[in-house]
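K.L.:
I would like the atomic coordinates for the input below:
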Amino acid sequence: MDPVPHVVIVPYPAQSHIKCMLKLARLLHQKGLYITFINTQTNHKLLVESGGTLWLDNAVGFWFKTVPDGHPSKHTQTYEVWNFLRTHFYDSFLDIILGIEYPVTCIICDGFMTCMNTINAAEKLNIPIMLCWTMAACGFMGFYQAKVLMEKQIIPLKDEIYLTNGYLDKEIDWIPGMEEIRLKDLPNELMLDTKHDYLLNCFLEIAQASDMVSHTIFHTFEALEASLLSEIKTKFSNVYTIGPLQLLLNPISEKESKICYSLWKEEPECVRWLNSKEPSSVVYVNFGSLAVMSVQDLIELGWGLVNSKNYFLWIIRADLLDGKVEVLPQELKEAMKEKGFVGSWCSQEEVLNHQAVGGFLTHGGWGSINESLSAGVPMICWPFKSDQLTNCRQMCKEWEVGMKIGKNTKRDEVEKLVRALMEGLEGERMRKKALEWKKMAEIATSSDGSSYLDIEKLANDIIKLAKN
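P.N.:
Prediction:
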């Protein structure tokens, strides 16, 4: 009798990455594969406390293992944790794999965890490894440019002056599907001067590692990024597009109670407030799990929302304000009561699919954009860093479902863009386009769609590995 295939899944220790890879783990588990899911100790504690593991209470063949993160008493989505894992993850990971009783068929590793020597560990253990990018193909290709830009001697930038003299407006013309993209649309970690070589070298290492594996998984769907994926498939073998994962999970979820994948408790009051509002009357505002902003930006954003005269549901995380305690002027708090509702965290997919939500003001993280496209909701994008910049460019230029807003934006522009999104012809046009992408995502995840077939192929390829 052939052994049951057993996959070890290694996410990068951040909310959106864990959420995506938990969904992938759940799909593979539903197809009969055994799963060992590796979290950092603190993130696993948060996941358990939020109820994010309750759906596995009676699951057979699904295990969680943890590695130390060096910061057991604090939030672990920081560069300090990144640096700790750079030094300590390899040995902890080997100890876990060597201690697992059931034979491991393969490792599915978050692409960002390759800088923790996961590929070297897999080679040492003689276990096949696949990379999963919890982002769009464009986001991956943005980071992949670390290698290309280095080869072309465009980076590292020699001086800070390059950051201010318009140099980053330079277009690059060698990525099909991302034509006329500018240097400043690529992850900003690549556009650092030589004083930050350490960080740039991390991303160069990640880009180079992507060439070393034979199986690559993207959380996107074929129709959304067809020409770019076609280019990627000329560079990499065995490419799987498996998104949106929630749409693949929906037929399973219909038979179960609500499942949480969050590190923080989701507040049901947010949805109850939405229930009292008219269809498409609310703009949802959430900057994800990592973005931080200044008090001044928060105040300008708040007044812009108030002055737009639209209803808004605003998620303000406890750590949103760059290490500062939230301090909103009393006058703004009073003004927000009429049209706004503020929460600290929510079930984002439930909110975006609520009939009352007509627009989304987002940081442009791929999890948020993917969920908004799946719900057919147009967006305003306020990108902060990393692939958010690339996602925002594609959202506005290629997919035509969003408008960009910049940092240090004043309340008048916030008001103007929110009105355009919720009331204007441009917002209506984007809403129509978003609904078109929603339909294409549903087709991709239907029984003969590209994402459905690719998740089947991925599971079958892992099963074949187990038989070899």
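K.L.:
contacts and neighbour counts: CA atoms only from here.
P.N.:
Fine.
K.L.:
helices along the stretch 351-468 of the chain, start to end?
P.N.:
366-375, 387-397, 411-423, 425-444, 450-467 (DSSP state H, counting those that start in this stretch).
K.L.:
what's the angle from the second one to helix 425-444?
P.N.:
So the one you mean is helix 387-397. For helix 387-397 against helix 425-444, the angle by axes from the mean of the first three to the mean of the last three CA atoms, to 10 degrees is 110 degrees.
K.L.:
one step back: what's the closest of the helices of the stretch 351-468 of the chain to residue 338?
P.N.:
Closest to residue 338 of the helices of the stretch 351-468 of the chain is helix 411-423 (CA to CA; 16.0 Å).
K.L.:
that closest one - contacts with which helices or strands?
P.N.:
Counting contacts by 3 or more CA pairs under 8 Å, 6 or more residues apart in numbering; DSSP states H and E, helix 411-423 is packed against helix 295-307, strand 357-362, strand 379-381, helix 425-444.
K.L.:
returning to that earlier point: quick one: the helices of the stretch 351-468 of the chain as a markdown table, columns for distance to residue 59 and mean neighbour count too.
P.N.:
Formatted as a markdown table, the helices of the stretch 351-468 of the chain follow (distance: least, CA to CA, whole Å; neighbours: other CA atoms under 10 Å):
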| stretch | distance to residue 59 | mean neighbour count |
| --- | --- | --- |
| helix 366-375 | 26 | 24 |
| helix 387-397 | 35 | 24 |
| helix 411-423 | 43 | 21 |
| helix 425-444 | 28 | 20 |
| helix 450-467 | 18 | 18 |
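K.L.:
show me the one of those helices that comes nearest residue 235.
P.N.:
Counting by CA to CA, residue 235 lies closest to helix 450-467 out of the helices of the stretch 351-468 of the chain; the figure is 18.1 Å.
K.L.:
the helix or strand harbouring residue 228: what's the following helix or strand?
P.N.:
Taking DSSP states H and E as the criterion, residue 228 maps to helix 226-235. With elements assigned by DSSP H and E, the helix or strand that comes after helix 226-235 is strand 239-241.
K.L.:
in that following strand, what's buried?
P.N.:
For strand 239-241, a neighbour-count test (16 or more other CA atoms under 10 Å) marks 239-241 as buried.
K.L.:
ok, which of the helices and strands packed on helix 411-423 comes nearest residue 394?
P.N.:
strand 379-381 (10.9 Å).
K.L.:
contacting residues around the closest one?
P.N.:
359-364, 372, 392, 401-405, 417-418, 421 (CA atoms under 8 Å, 6 or more residues apart in numbering).
K.L.:
same thing but 6 Å
P.N.:
With contact meaning CA atoms under 6 Å, 6 or more residues apart in numbering, strand 379-381 is reached by 359-364, 402-405.
K.L.:
how about CSV for the residues you listed, with neighbour count and distance to residue 40 added?
P.N.:
Listed next are the contacts of strand 379-381 as CSV, based on neighbours: other CA atoms under 10 Å; distance: CA to CA, whole Å:
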residue, neighbour count, distance to residue 40
359, 27, 34
360, 26, 31
361, 26, 30
362, 24, 27
363, 28, 25
364, 30, 25
402, 31, 35
403, 23, 36
404, 19, 34
405, 19, 34
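K.L.:
I'd like the structure of this one too, to check against the first:
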Amino acid sequence: MANSKPHALIIPFPAQGHVIPLMELAQCLVNQGVKVTFINTEVTHKLVTSNWLEQEGFGDLLQMVTIPDGLEPWEDRSDICKLTLSILQTMPGKLEQLIEMINHEESNKITHMIVDGTMGWAVRVAMKVGIRCAVFWPASAATLASILCIPKLIDDRIIDENEKLMWACLKDVNAEKAVFKLLLDTVEAYRVTTWFICNSTVELEQAAFSMYSQLLPIGPLLASNRLSYQAGHFWQEDPTCLTWLDQQPPCSVIYIAFGSFTMFNQTQFEELAHGLELSNKPFLWVVRPGMTVESTTAYPDGFIHRVQSRGRTVSWAPQQKVLAHPSVACFMSHCGWNSTLESVTNGLPFLCWPYFGDQFYNETYICDIWKVGLGLRKDEAGVISRGEIKDKVQQLLNDKRFKDKALAIKESVTSSVQKGGHSHQNLDSFIKWIREEDIDAKVQHDSKEHDFQRNQ
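P.N.:
As a prediction, the model looks like this:
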């Protein structure tokens, strides 16, 4: 293997928030001459490639391949329980078959695997077939730290495998149990791998990284690797909104986007629309297909006509470019980690509307630790009212301290990914390991892998 050219196999969890940062990492490796085979499920592959505008940007060093997730094409991938159990049952064997097929060509053998931390089962596959493996964590280090505490919480009888997860916020017991299995695999992956890299930076999460010295921050990847069109999106971007932004005053526009998973009922959707109208501010609102639980998304009567002079809706936006636009004043967000990183690297304050999982942790960072945003609070009926939206928009944009803190964080995070910065140095060390230039790290990894296999 020492004489083989570096060839990394990358496998993300089949969700947009996981695919995008691992595609960013793939670009970093390709830029350093590393061949990458990127694995998606068949459904995800179709979504990603159909919306990928600049495939040639990766050159011949990147190949996209698929393995099945075990579900039929028409089955609902938003059913977390069904998808997770199907992945665990189907994908390990399919991944092993794919590796065997690729490695049949002597000059093309896979030398390393980079596994999404929520696909920890793939670490076992890598060790079974004798491939050195690293784990990539696409969310915050704080989220990972809470997961790594699970064994101790079980040992101390604070939780058990049948209890509600402290952060997943799932409404279905079976879904919770399925996700819990993935999280236990994450803990095992952390235990057995030398390289556990995170799409974060010490400047954002000093306390979390001080707790777990093995975690290696290499992000935010998007800050050091900006593609003309970011790969990994499941929906086609509408670039015309950038032209609309060009026509708006500097630092005036509220950008509203809730990622690929958030859903609203019709009442909440209408309250959001009314709140944006009452704010009397220009706004760019991403209304994704299927964003409401009803079969069709209906705006309040007359809404589009009343706001047409200052409001714009799109089905999907080129978010990195939107957040970097000088007309944007703030970001109303679900607080997914990718969106959070994109906003802090552009020095924008937040209006926080978390929906699921780690997004609530990220809201705590934004509002309580970094102090660059405000949370939107529900009323007694569980609805974020139009009045609450209007008031928080005014409060955020009228207090200069939020913008000042956001700009200070932007500066520190940007410096980390520049040459000489902490994340830049870590990423450089990781790439050297992939290229087999860091012999000490290779020896340490092989020793740890041997110990794991010996204990099985």
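K.L.:
re the thing from before, residue 47 of the first structure: which of the helices and strands packed on helix 411-423 of the first structure is closest?
P.N.:
Comparison of those against residue 47 of the first structure by CA to CA identifies strand 357-362 as nearest, at 23.5 Å.
K.L.:
which elements pack onto that closest one?
P.N.:
Using 3 or more CA pairs under 6 Å, 6 or more residues apart in numbering; DSSP states H and E, the elements in contact with strand 357-362 of the first structure are strand 282-286, strand 379-381.
K.L.:
same list, these, but as JSON lines with distance to residue 22 of the first structure please.
P.N.:
JSON lines is the format used below for these (distance: least, CA to CA, whole Å):
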{"stretch": "strand 282-286", "distance to residue 22 of the first structure": "21"}
{"stretch": "strand 379-381", "distance to residue 22 of the first structure": "26"}
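K.L.:
contact partners for the residue mapped onto residue 301 of the first structure from the second structure?
P.N.:
Taking TM-score structural alignment, the alignment pairs residue 301 of the first structure with residue 272 from the second structure. Listed by CA under 6 Å, 6+ apart, residue 272 of the second structure has no contact partners.
K.L.:
recalculate using a threshold of 8 Å.
P.N.:
384-386, 389.
K.L.:
I'd like the distance between it and residue 377 of the second structure.
P.N.:
13 Å (CA to CA, to the nearest Å).
K.L.:
common neighbours of the two, please.
P.N.:
Shared contacts of residue 272 of the second structure and residue 377, defined by CA under 8 Å, 6+ apart, comprise residue 384.
K.L.:
name the nearest of the contacts of residue 272 of the second structure relative to residue 57 of the second structure.
P.N.:
The nearest member of those to residue 57 of the second structure, counting by CA to CA, is residue 389 at 40.5 Å.
K.L.:
which one in the first structure is aligned with the closest one?
P.N.:
In the first structure, residue 389 of the second structure lands on residue 414 (TM-score structural alignment).
K.L.:
neighbours of the residue nearest to that match when sequence neighbours are not counted, how many?
P.N.:
Once flanking residues are discounted, residue 414 of the first structure sits nearest to residue 304: 4.8 Å by CA to CA, 6 or more residues apart in numbering. Residues near residue 304 of the first structure, counting by other CA atoms under 10 Å, number 22.
K.L.:
just residue 205 of the second structure next, same as before
P.N.:
17.
K.L.:
can you check the one 4 residues further on too?
P.N.:
Other residues within reach of residue 209 of the second structure, judged by other CA under 10 Å, total 21.
K.L.:
what residue in the first structure is paired with it?
P.N.:
The alignment partner of residue 209 of the second structure in the first structure, by TM-score structural alignment, is residue 229.
K.L.:
show me what contacts its match?
P.N.:
Residue 229 of the first structure is in contact with 137, 222, counting by CA under 8 Å, 6+ apart.
K.L.:
and the closest residue to residue 271 of the second structure other than its chain neighbours, how far from residue 310 of the second structure?
P.N.:
Nearest non-adjacent residue to residue 271 of the second structure, counting by CA to CA, 6+ apart: residue 386, 5.0 Å away. Separation of residue 386 of the second structure from residue 310 of the second structure (CA to CA) stands at 18 Å.
K.L.:
ok, now residue 125 of the second structure?
P.N.:
Distance from residue 125 of the second structure to residue 310 of the second structure, by CA to CA: 53 Å.
K.L.:
just give the nearest non-adjacent residue to residue 30 of the second structure, would you?
P.N.:
Nearest to residue 30 of the second structure is residue 61, by CA to CA, 6+ apart, at 6.1 Å.
K.L.:
do residue 407 of the first structure as well
P.N.:
Nearest non-adjacent residue to residue 407 of the first structure (CA to CA, 6+ apart): residue 382, at 7.0 Å.
K.L.:
with residue 362 of the second structure instead?
P.N.:
residue 335 (6.0 Å).
K.L.:
mind listing the strands for the stretch 1-150 of the first structure?
P.N.:
Using DSSP state E, counting those that start in this stretch, the strands of the stretch 1-150 of the first structure run over 6-10, 34-40, 62-67, 106-110, 129-133.
K.L.:
what's near enough to touch the corresponding residue of the second structure for residue 218 of the first structure?
P.N.:
The equivalent of residue 218 of the first structure in the second structure is residue 198 (alignment by TM-score structural alignment). Residues in contact with residue 198 of the second structure (CA under 8 Å, 6+ apart) are 136-141, 215-219.
K.L.:
give me the distance between residue 44 of the second structure and residue 232 of the second structure.
P.N.:
Residue 44 of the second structure sits 9 Å away from residue 232 of the second structure, taking CA to CA as the criterion.
K.L.:
kindly apply the preceding question to residue 181 of the second structure instead.
P.N.:
Distance, residue 181 of the second structure to residue 232 of the second structure, using CA to CA: 26 Å.
K.L.:
so which of the two has more stuff around it?
P.N.:
Taking other CA under 10 Å, residue 181 of the second structure and residue 232 do not tie; residue 232 has more neighbours (23 against 17).
K.L.:
that one reaches residue 48, doesn't it?
P.N.:
Yes. Residue 232 of the second structure is in contact with residue 48 according to CA atoms under 8 Å; the separation is 5.2 Å.
K.L.:
brilliant, that's me finished.
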